[in-house]
Each structure stands twice: as structure tokens, then as C-alpha cells.
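> Whatever this is, show me its structure:
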Amino acid sequence: MAGNSQRRGAINKSKKGASVGTGGHRRRGLEGKGPTPKAEERPNHKKYKMAKAAEKRRPSAPRKRGDEGEWAAGRNSVLEVLRADVPVSTLYIAEGIDRDDRVREILSIAVDRRLSVLDATKQELDRFTDSAVHQGVAAKLPPYEYAHPDDLLVAAQDAGQVPLIVVVDSITDPRNLGAIIRSASGFGAHGVVIPERRAAGMTASAWKTSAGAAARVPVARATNLTRQLKAYADEGLMVVGLAADGEVSLPDLDLADGPLVLVVGSEGKGLSRLVAETCDQLVSIPMASSLESLNAGVAAGIALYAIDQKRQA
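Below is the predicted model of the structure:
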């Protein structure tokens, strides 16, 4: 019976004297500790240790292109990068290598540009360059800082000029991308937009082919190219795509003097279907023979030249 101190065992007899019950001391001592944690949350439990080991084995999420720097390996490659004024953060020279004319020129350029030059072992260079044939010389390129597509419109507005933007659709050859950037710089474009995925980025090859133009013309990345083209159209720009079967010949293009986006397709397939459907006009470059074709870099250069001539006229 509750509260009955007469029941057997209810009174604790000790040297300190008799006491009745616990008075709730044990219950109050357990208050505030909460429920017992799950096995996976207790550091000394087997399941906790198994979960932590699984996390270590799980591969990390891949980095986006452009978020990491790039390596140039080999004496010729590093020398070409430096001659083309490609940005370099650090040069690595293996200890005790034969310093031929190329190495001496590399060091001379590094001194002129005040680049950081560090000693490295062959094993370190193997690790840095994924075991490429580095010949004791490697250069670390910093990550390229891509612009936002809206920045290109702002640049045109700040300059008080009619916007001209080049968009490349799934071009995978960085040399073609570099050639397009070079033409964009030469014919007054305010920037180049590339897709974020499945396309060439600003690698050392693109930098070299641009012949330094990549330092003058901003390159932006778009997550969704079709959506970006529609955003440009909403801002009042006409979207023109280069296509072999375009309904308008380049000399007959009458949109050149207005706000314009020129879209250049990939080397093999040209414009993708959704991009082609988003264009206001598809323009073809007249050729002397139907069997002849132009790569993306050359086609962009011809189209930008024609647009520039119409704007000046």
C-alpha cells in the first residue's frame, strides 16, 4: 500500500537511525539526462565507429571546373605558358636538374614577373602533376575567376556601347575557345559565355590560344545556357545563332547594329536543339563549296568581323 511505512522493508535501519523510504532522491537524480542516445551517436559503441569508418571511405563531392588551379608540366609547356602571359601562381623546379636554355629562360621570365619559384623533389612533382612527364619543371596556374553573365551587360552599359556578347554552345576544344575569345577581343565583344558543364573551360591551352585576350575579355559561366539566352532576350538583346542551314546569310544580317548575342555551336554537332530553338535567327556563312566547313573558332571570327563592319558602317 502506497505510503504505508508499516510494510516490510519500508524502514531502513542503519547506524544513523531509521529512515522512511527514499523520499524521491533517486528519481530526482535521474532527471534532466534525457533519453539514451542511439548506438550510432555514442562514441564508444561499435555502430558509431562503423559509421565513422564508412564516412571516411565515401568519396567527396567533385569540385566544379574552375574551382581548382591547373598544372603545366614539362619544360616546353611551362615556357609556352610563360611566353603567352598565362597567369602563374608558383613555379616548381626539381633539385639538381640540368639547366638548359629553356630552364634558364623560364627562370629569367619568372624573375621579370616576380613569380614565386620553389624547389621540389622529383617525387613531389610526380604527385603534383599526376605523374606527367614534367622534366623537373612544373607551373601551378591559379583558378580562373569567371564572371557572371549579367556582368557583361553591365560592362557594355558602363562603356556606353551597344552590347555584343558571344555565347559558345558545348565547345569542348579549349583551343577553339581561346580563338573565340581572341576574336571577341579584336572585334569589340563585351564578353564570352560558356556552359558550366560538358564544355571547355579556361585551361592553359585556352589561355595560350587567346594570345593574352583572356586577360582583357571577361568569360562568364552559365548553369543553363537556354535559360541565360532567354534572360538576355528579356533584356532586349537579339539572339543570333551560327548554323550551316541558317535561313539568313551572314551578309544579309540586319540585326548587327543592335544589342546582339552571337551563339557559336560545337565543333561537330553545331547548335544543340534547345539552343537553336531559342535563337531569334539562324545565320549561315556562305561558302564556295558545300563540302567545305569551318571550325568553331574560325566561324566565330568571320561572324564577329562581319558584325563589326556593319556596326562601323
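
> CA only for contacts and neighbour counts going forward, please
Will do.

> Spatially nearest residue to residue 86, not counting backbone neighbours?
residue 207 (6.0 Å; C-alpha to C-alpha, 6 or more residues apart in numbering).

> The one you found and residue 274: what is the separation?
29 Å (C-alpha to C-alpha, to the nearest Å).

> And the contacts of whatever helix or strand the residue nearest to residue 86 lives in?
Taking DSSP states H and E as the criterion, the element that holds residue 207 is helix 204-209. Contacts to helix 204-209, defined as C-alpha atoms under 8 Å, 6 or more residues apart in numbering, come from residues 70, 72, 80-81, 84-86, 141, 174-179, 182, 213-214.

> Go through these and flag which are in strands.
Residues of the contacts of helix 204-209 located in strands (DSSP state E): 70, 72, 141.

> so which of those is the most crowded?
Highest neighbour count within the ones in strands among the contacts of helix 204-209: residue 72, with 24 neighbours (other C-alpha atoms under 10 Å).

> what's near enough to touch that residue?
Going by C-alpha under 8 Å, 6+ apart, the list of residues near residue 72 reads 78, 81, 129, 138, 139, 140, 141, 204.

> tell me the two of these that are most distant?
Spanning the widest gap among the contacts of residue 72 are 81 and 129, at 15.5 Å by C-alpha to C-alpha.

> filter the contacts of helix 204-209 to the buried ones?
70, 72, 80-81, 84, 86, 141, 174-179, 182, 213-214 (16 or more other C-alpha atoms under 10 Å).

> Nearest to residue 57 among the residues you listed?
For the buried ones among the contacts of helix 204-209, the residue nearest residue 57 by C-alpha to C-alpha is residue 70; the value is 26.1 Å.

> for comparison, sequence B:
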Amino acid sequence: MAQAKDKNMNNKNNQADTGMVIGRHAAQAAINSTQPVNKVYIQEKLKSDALHDLAVSARKKGIVVSRVPKNKLDMLSDHQNHQGVIVSVAPFQYAELDDLFAKADEAGEPPFFLILDEIEDPHNLGSIIRTADAAGVHGVIIPKRRAVQLTATVTKTSTGAVEYIPVMRASNLTAVVKELKKRGVWVFGTDMAGQDYRQFDGASPTALVIGNEGKGISPLLKKNCDGMLTIPMGGHVQSLNASVAASLLMYQVYTSRGK
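Presented below is the predicted three-dimensional model:
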């Protein structure tokens, strides 16, 4: 049963690089990026200034724009809300760890990374990446297995932020944490018993570990963190959505850096 589960998860992850960017904001970000774009599909007979501007941008860059029926877009997007546009791109190029440090160096800031431990919901991943872009994160690290990858849904939910935030895939997150610590980065996880996140100072090189929606952070990964942060709650449900928890922690680092 375990082998079958792993196989199904691997098949799901293999669909990550579908090459389809869905939705207007995500499509515009893809066109504006350096990522190779194969073609832009726009729904025929749909009048929209935003779609017109998007088509103009694409043609200026020499990208083929094709007007197609709505059912074609429905099929390409697996019946998601495509907003009348889909961009076919080359498979997403994942970053290396050095790329994440390079982005921090380019910004002239102490490194600030996110480590996502087996996040399974593509909407959570997309939302986290969107907030990461706003909060000055220099890179996101995800596992290669048992976690959602960069799918079309993730790209759409991020509203194109995946084009600006380097995303690294790691075979072993614990090994990455150990390497980050060797390079002077402090690594903090989340736990019910930990330092109040509102007193946390993230001005130093920092990596935050966000755990799985149901299981939290794996024991081995938690063991290798430098410390734990907790988000005080006064309600009856003592847990937060992974993307909400990540947002609170990211903005604590953002504000502690004087931004």
C-alpha cells in the first residue's frame, strides 16, 4: 500500500511542469518574464481591455497569439477558472541553493528563505509564494516527493509570483537545513510550544520552516531547527491554515527588518 501511495504521489508530482499558465495576472507575469513562452491562447469573442493589452504585449515579444473557443481553454485548464487566457510555457526551471543566496546578495539583504515541509494543497503553495514575493523572501525550498510541485493551479493562485521567487526542489530537506546552518542561516520552525513569533527578530539570515497542513513539521526536520516559533491563538480551533501561518511569520521577519 505504501509503495502504491508513493507511486500515485510521484505521478501527481510529474504533472507539475504542465507548461500551462492560467489566468490573466499569471499570464501577464509569464509574458513579462524571461521564461520561454511557446504560445498564448485567448478566448475568441471575449471582449476585454486586459486581454487586448496582454495580446499586444505578447506580439511585441514575438509570441504567437491564438484565438480559440472557450471549450479549448476549458480543456487545457482542466476546467479551472482561466479568465479567458492560457499561456503555454517551457517547463519550469527550478533553482539551485546558490541561486537563492544570489538573489539575497543582489538585493543587498540578509538571506530570507522559506522551507515548506510536504505542503500538499496547490492553493496553499500558490498563496504562500504570492505572500513570499510581497514580504521580501529570497527563495522557497520544497521537497521533490510527497508534496505539491509548481502546477498550473499554483501559478494561477500565486498571480504570477512564481516568476519572481526562485523555487528549489530538494531530495532531503534535513540536508538542506544543515547546509543553510553551515552558511550562517538561522532556521526556525513552528510549534505549539515555542517563542511567541511577535517577539522574534528576523534581521539575521533566516529560514522559516512551514509544516504539512495536517502533520506539521517532520520530527527529524524539527530536531535540526535552531528554535521554534508559536502563534498565540484565542479561539476554539487551535490551528491555522498553512498559508495564513506562513504569512504571519513572513511579515514578522519583514517588519523586524525595518520594512
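
> where does the TM-score land?
Remark: TM-score between the superposed chains equals 0.76 [TM-score structural alignment, normalised by the length of structure 2]; 239 aligned residues with a C-alpha RMSD of 3.5 Å.

> what about residue 207 and residue 274 of structure 1, which has more around it?
residue 207 (26 against 11).

> Can you find the partner of that one in structure 2?
Using TM-score structural alignment, the partner of residue 207 of structure 1 in structure 2 is residue 155.

> State the distance from that match to residue 59 of structure 2.
22 Å.

> PyMOL command for the buried members of the contacts of residue 72 of structure 1?
Buried subset of the contacts of residue 72 of structure 1, written as a PyMOL selection, criterion 16+ other C-alpha under 10 Å:
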select buried, resi 78+81+129+138+139+140+141+204
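
> Residue 91 of structure 1 belongs to a strand?
Yes - counting by DSSP: H, G, I helix; E, B strand; the rest coil, residue 91 of structure 1 falls inside a strand.

> quick one: it from residue 159 of structure 1, how far?
In this view, residue 91 of structure 1 and residue 159 of structure 1 are 37 Å apart by C-alpha to C-alpha.

> same question, residue 276 of structure 1
30 Å.

> Who has more neighbours out of these two?
A count of neighbours by other C-alpha under 10 Å puts residue 276 above the other of residue 276 of structure 1 and residue 159, at 21 against 11.

> Superpose on structure 2 and give me the mean offset of the helix holding residue 207 of structure 1.
Compared with structure 2 after the fit, helix 204-209 of structure 1 shows a mean deviation of 1.8 Å (mean C-alpha distance after the TM-score superposition for structure 1).

> So which residue is dead centre in structure 2?
residue 129 (3.5 Å; C-alpha atoms, centre = their mean).

> Can you tell me, leaving aside adjacent residues, what's nearest to that one?
That would be residue 158: by C-alpha to C-alpha, 6+ apart, it lies 6.0 Å from residue 129 of structure 2.

> got the contact list for that neighbour?
Taking C-alpha under 8 Å, 6+ apart, one finds 26, 125, 126, 127, 128, 129, 130 in contact with residue 158 of structure 2.

> And the counterpart of the fourth one in structure 1, how close does it get to residue 190 of structure 1?
Spelled out, that is residue 127 of structure 2. With TM-score structural alignment as the criterion, the equivalent of residue 127 of structure 2 in structure 1 is residue 179. For residue 179 of structure 1, the distance to residue 190 of structure 1 (C-alpha to C-alpha) stands at 15 Å.

> Ends of stretch 161-170 of structure 2, what's the gap?
Terminal residues of stretch 161-170 of structure 2 lie 20 Å apart, using C-alpha to C-alpha.

> And for it, what's in contact with it?
26, 29-30, 33, 35, 94-97, 99-100, 129-130, 132-133, 137-144, 155, 176.

> Okay, and which of those map to helices?
Per DSSP state H, helices hold the following members of the contacts of stretch 161-170 of structure 2: 26, 29, 30, 97, 99, 100, 129, 130, 132, 133, 155, 176.

> which residue lines up with the second one in structure 1?
Counting by TM-score structural alignment, residue 29 of structure 2 lines up with residue 85 in structure 1.

> I figured that match was touching residue 113, is that so?
No - using C-alpha atoms under 8 Å, residue 85 of structure 1 is not in contact with residue 113, being 9.5 Å away.

> hmm, what's the outermost residue in structure 2?
Of all residues in structure 2 (C-alpha atoms, centre = their mean), residue 45 lies farthest out, 33.2 Å.

> Using the three-state scheme, assign that one.
Secondary structure state of residue 45 of structure 2, per three-state DSSP, is coil.

> What residue in structure 1 is paired with it?
Aligned partner of residue 45 of structure 2 by TM-score structural alignment: residue 100.

> how close does its match sit to residue 125 of structure 1?
Distance from residue 100 of structure 1 to residue 125 of structure 1, by C-alpha to C-alpha: 19 Å.
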